[in-house]
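K.L.:
sequence first, predicted model second:
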Amino acid sequence: MNKKIPASIIRQIFVVLTLLMAAVLIIYEMLPYLGGVLAAVTLYVLLVPAQRFFEKKGWKPWIAATLLLVVSIIVILLPIAGLALMFTSQIKDALANSDKITEQIKAQIVQIEEYVGFDVIPAINGDQVKSTLSYVFSNFASSSLTIFIAVGVMFFILYYMLVERKTWQNATLRYLPLKKKNIEAIGKESIDLVKSNAIAIPLVAIMQGAVALIGYYIFGVENPFFWFGVTVIGSMIPFVGTALGIGPVVILLLAQGNTEAAIGVLIYGAVVVGSTDNLFRLIVQKKLADIHPLITLIGVVIGVPLFGFIGLIFGPLLISLFLLLIKIYKNEYGDRDETI
C-alpha cells in the first residue's frame, strides 16, 4: 500500500519555499544598500549604551534616538561630506590643469632618467591622464545617488533599532533555533568585534593621518588637510595603507620641481608613518577585543568585496561568527567523549 505524504507536510514545505524565495528576492534588491544596513548595525552597537542611559534619565525613546541620530550626523557625515567636496574640487582642478601637470611630471622624469641613465617610466599620455581623471570623477558622481539612499536606509533602520530595541531583541531570542546561552554568546562576540573594529580601524587611521599631516606641514605640501583625509582613508584599506596619500604627494612635489621635499616626504612616510601602524594598533587593541591577526586578514579579504567598505568591520565578524557557530554546534550536538 502506497503511503501518501501528509497534507500538513506539503503545506509546510510550500511555506518554507515561499519564505526562502521571498528572502532571496529581498536580499537581492537590498544588495546595493547592504552597506547602509550593516552601518546601521554598527552604529546601533556603538550608540545603544547612550540610548539606555538617556532612557534611565527619563527621556522618551524617540527623543533619545533623535538626539543620537543628530550627533552621529554631525560627527560622522559632516566630515565625510567635507572630504567628498574637497575630493571633488581637487579632481576638477586636476582635470582643468591636466596638460600642465602632465608636462611637469614629464620634465621631472626626463631629469631623473638623465641622472640614472635609463628609462624610468614609459611615456605619459596627457589625454590618457585626463580620461582617467574623468572616469574617476564620473564614477564618483554616478554613485552619489546610491550612497544617498544607503545613508537614508542606515538612519531609518538605526532609528527603529534604537527606539524598539527590546522588541527585536525579544524576537531574536524567540525565533532563532538556538539555546538562549548560545544566542547570548553570539551577541557578545558580535558586539565585541563590532566595537573593536568600528573604533580601532578609524582611530588608528586618524592617528596615522595626524602623523602624516605633521610631515606634510614640515615639507610644505599644498592642501595638507585634503591629503590628511586621503591618508586616513588609505590607512583603512588593506594592502593600500597610507601610500594612497603619500604616493600622490611625492609625485606632485616632483612635478613641481621640489625634489628635496618629495624625497623628504617619501622617507618620512616610509619610516615614520609606516612604523606607527603596528604601534598604534597595539595600543588601541589592548583596550578593545583581542582579535587574531589571521582572522582580521582573512575577514577583510572576504568582507571588502562582499560588503564594500563596511566589510572592514563585518568581514572579520563573519569569520569569527563562523568559528563560534562551529563551537556551538559541537557543544549542542557533538559527542564530548569522541575526538577526531
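P.N.:
Noted; the coordinates are in hand. Because the structure is a prediction, the values reported are computed rather than measured.

K.L.:
C-alpha only now, for contacts and for neighbours.
P.N.:
Noted.

K.L.:
so which bits of the strand or helix carrying Met21 are buried?
P.N.:
If you go by DSSP states H and E, Met21 is part of helix 7-30. Buried residues in helix 7-30, defined by neighbour count with 16 or more other Cα atoms under 10 Å: none.

K.L.:
for the helix or strand hosting Ile251, packing partners?
P.N.:
Counting by DSSP H and E, the element that carries Ile251 is helix 243-255. Applying 3 or more Cα pairs under 8 Å, 6 or more residues apart in numbering; DSSP states H and E, we find helix 243-255 packed against helix 98-116, helix 224-235, helix 259-268.

K.L.:
and the angle for that helix with helix 259-268?
P.N.:
On the basis of axes from the mean of the first three to the mean of the last three Cα atoms, to 10 degrees, helix 243-255 is oriented at 160 degrees to helix 259-268.

K.L.:
residues contacting helix 243-255, please?
P.N.:
With Cα atoms under 8 Å, 6 or more residues apart in numbering as the test, helix 243-255 has contacts from 101, 104-108, 221, 227-228, 230-231, 234-235, 259, 261-263, 265-266, 269.

K.L.:
return the most buried member of the helices and strands packed on helix 243-255.
P.N.:
helix 224-235 (a mean of 22; mean count of other Cα atoms under 10 Å).

K.L.:
what is that one packed up against?
P.N.:
helix 78-96, helix 180-218, helix 243-255.

K.L.:
use this one as the comparison:
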Amino acid sequence: MASFSNRLRQVILLVALTALGLLLVRELYIFLPGFLGAVTLYILSRRWYLVLTEKRKWNQNLTATFFILSFLLLVGWPMYFIINLLTPKINEVFSHSQELIQGLNAVSAQIKEWTGQEIFSAQNMKELQKRVANFLPAFLNSTAMILSNLIMMLFVYFFMLTNHTSMEKSFDYFLPLREESIDILGKETFSMVRANAIGIPLISFIQGVFALIGYWIFGVNDFVLWGFLTGVFAFFPIIGTTIIWLPIVVYLFSQGNSGAGIGLAIWSLLVTGNVDYLARVTLMKKLGNVHPLVTVLGVIVGLSLFGFWGFIFGPLLISYFLLLFKIYTSEFGPIHAVDNPHQHG
C-alpha cells in the first residue's frame, strides 16, 4: 500500500512538473533567441573570461560587464552602419514603387517571350503591392522583438559568466549520461557553435565579395553597398542573396538595360550562388568538420524554430540528434548483445 502511495505521489509530481514546464516554455518561447544568443556568447568567450578572472584575478562582475560592453560595441557599430545605408534605399524604393512594378512587368514580359509563361499576373502584382504596404508595420514589430531579445540575451549572458562554475557542475547532475558522454556533448557543442558562429559570417563575406564583383562588371550603381547587403542577407540559405540581386536585375530591366540584367542574373545564379556551396565544403569542414548538408538543412530548420540564431543552433540540433543516437547505441545498444553471448544458443 505504501509502495502504491509513493508511486502515485511520484506520478502526480511528474505531471505537475511537466505542466509547469510546458507553461513556462509557452510563455517564454518568444525569448528563446535571446537565450540561445547568450549561450553562443558564453561558449565563444568562456576561455577568455576564465583567463582574466582566474589567472589575472580580475573582478568577475566587472569582467562580465566589460564583455557585454565590448559585444555592444562590436555589434552596435555595424548595425548602425547598416541602418544608415538601408534607410535612404528603402525610402527610395517606396518613393519609386511604380518604377519597380514596371521593372517586374519587363522581366515578366521577357520570361513570357522565352517560355510562354506569365510570371507576374495582375493578381500577383496586387498581392505584391499589398505586401509592400504591410512591410513597415511588420518590420517595426520585429524590431521591438529583436530589442527585447537583445536585453534578455545580455541579462542571461551576464549571469552565465558570473555563475559559470555552479552552472557547469549542474550539467553532471541533470544529464542522465556517463561522464565521458557529457564530455563528448560539450566538445561537440563548442565545435559546432564555433564553426557556425565564425564560419557562416566568413562564407557570407565571401558571397558578398563575389556579388560585389558582379555588380561592378554589369554597371550597377553603388556596387559596394549592394555587395555589402548581399553578404548580410547571405546568412539565410537558398533565397538569401536573391533578396538583393533579384530586385537589382528587375531595376536593370526597368531602365532598359536588358543585357546587363540577363548577365547579372546569370552571374548571380552560377557564381554568387555556387561559391556558397564551395565555401561550405572547404571552410566549414576545416573549422568544425561540419558536413555542408548538416549546415544547410540545420539552418533551414533552425531559422523557423529559433529565428536569427537558428543559423548556429539549427545545425547543432541535427548534430545533437546524430550524436545522441551514437551515445545511445554505445551506452545501451551493443551492451545487450554482448552481455549474454549464448542467449541464442
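P.N.:
Thanks, I have it. Only a predicted model underlies this, so the values are computations on that prediction, with no experimental measurement involved.

K.L.:
and the TM-score between these chains?
P.N.:
Remark: TM-score between the superposed chains equals 0.86 [TM-score structural alignment, normalised by the length of the first structure]; 336 aligned residues with a Cα RMSD of 2.8 Å.

K.L.:
export the helices and strands packed on helix 243-255 of the first structure to TSV and tack on distance to Glu338 of the first structure?
P.N.:
Listed next are these as TSV, based on distance: least, Cα to Cα, whole Å:
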stretch	distance to Glu338 of the first structure
helix 98-116	68
helix 224-235	46
helix 259-268	57
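
K.L.:
what number of residues lie near Ala50 of the first structure?
P.N.:
15 (other Cα atoms under 10 Å).

K.L.:
what does it correspond to in the second structure?
P.N.:
For Ala50 of the first structure, the aligned position in the second structure is occupied by Trp48, per TM-score structural alignment.

K.L.:
next, the contact list for Pro202 of the first structure, please.
P.N.:
By Cα under 8 Å, 6+ apart, the neighbours of Pro202 of the first structure are 232, 236.

K.L.:
now do the SS call for Ile238 of the second structure.
P.N.:
coil (DSSP: H, G, I helix; E, B strand; the rest coil).

K.L.:
report how many residues lie close to it.
P.N.:
For Ile238 of the second structure, using other Cα under 10 Å, the count is 12.

K.L.:
now Gly310 of the second structure
P.N.:
Gly310 of the second structure: 23 neighbours (other Cα under 10 Å).

K.L.:
secondary structure element for it?
P.N.:
According to DSSP H and E, Gly310 of the second structure maps onto helix 310-331.

K.L.:
how close does the closest residue to Phe306 of the second structure other than its chain neighbours get to Phe155 of the second structure?
P.N.:
Counting by Cα to Cα, 6 or more residues apart in numbering, Pro33 is the residue found nearest to Phe306 of the second structure once chain neighbours are left out, at 5.6 Å. Distance of Pro33 of the second structure to Phe155 of the second structure, given as Cα to Cα, to the nearest Å: 13 Å.

K.L.:
more neighbours: these two, which one.
P.N.:
For Pro33 of the second structure versus Phe155, the count of surrounding residues by other Cα under 10 Å is larger for Pro33: 23 against 15.

K.L.:
pull the contacting residues for the aligned partner of the more buried one in the first structure.
P.N.:
Under the alignment (TM-score structural alignment), Pro33 of the second structure pairs with Gly35 in the first structure. Residues near Gly35 of the first structure by Cα under 8 Å, 6+ apart: 150, 307-310.

K.L.:
angle of the helix or strand where Gly35 of the first structure lies against helix 7-30?
P.N.:
Assigned by DSSP H and E, Gly35 of the first structure belongs to helix 34-56. Taking the same axes, to 10 degrees, one finds helix 34-56 of the first structure and helix 7-30 inclined to each other by 100 degrees.

K.L.:
superposed on the second structure, what's the mean shift for whatever helix or strand comes next after helix 34-56 of the first structure?
P.N.:
On the C-terminal side of helix 34-56 of the first structure, the closest following helix or strand by DSSP H and E is helix 61-72. Compared with the second structure after the fit, helix 61-72 of the first structure shows a mean deviation of 1.9 Å (mean Cα distance after the TM-score superposition for the first structure).
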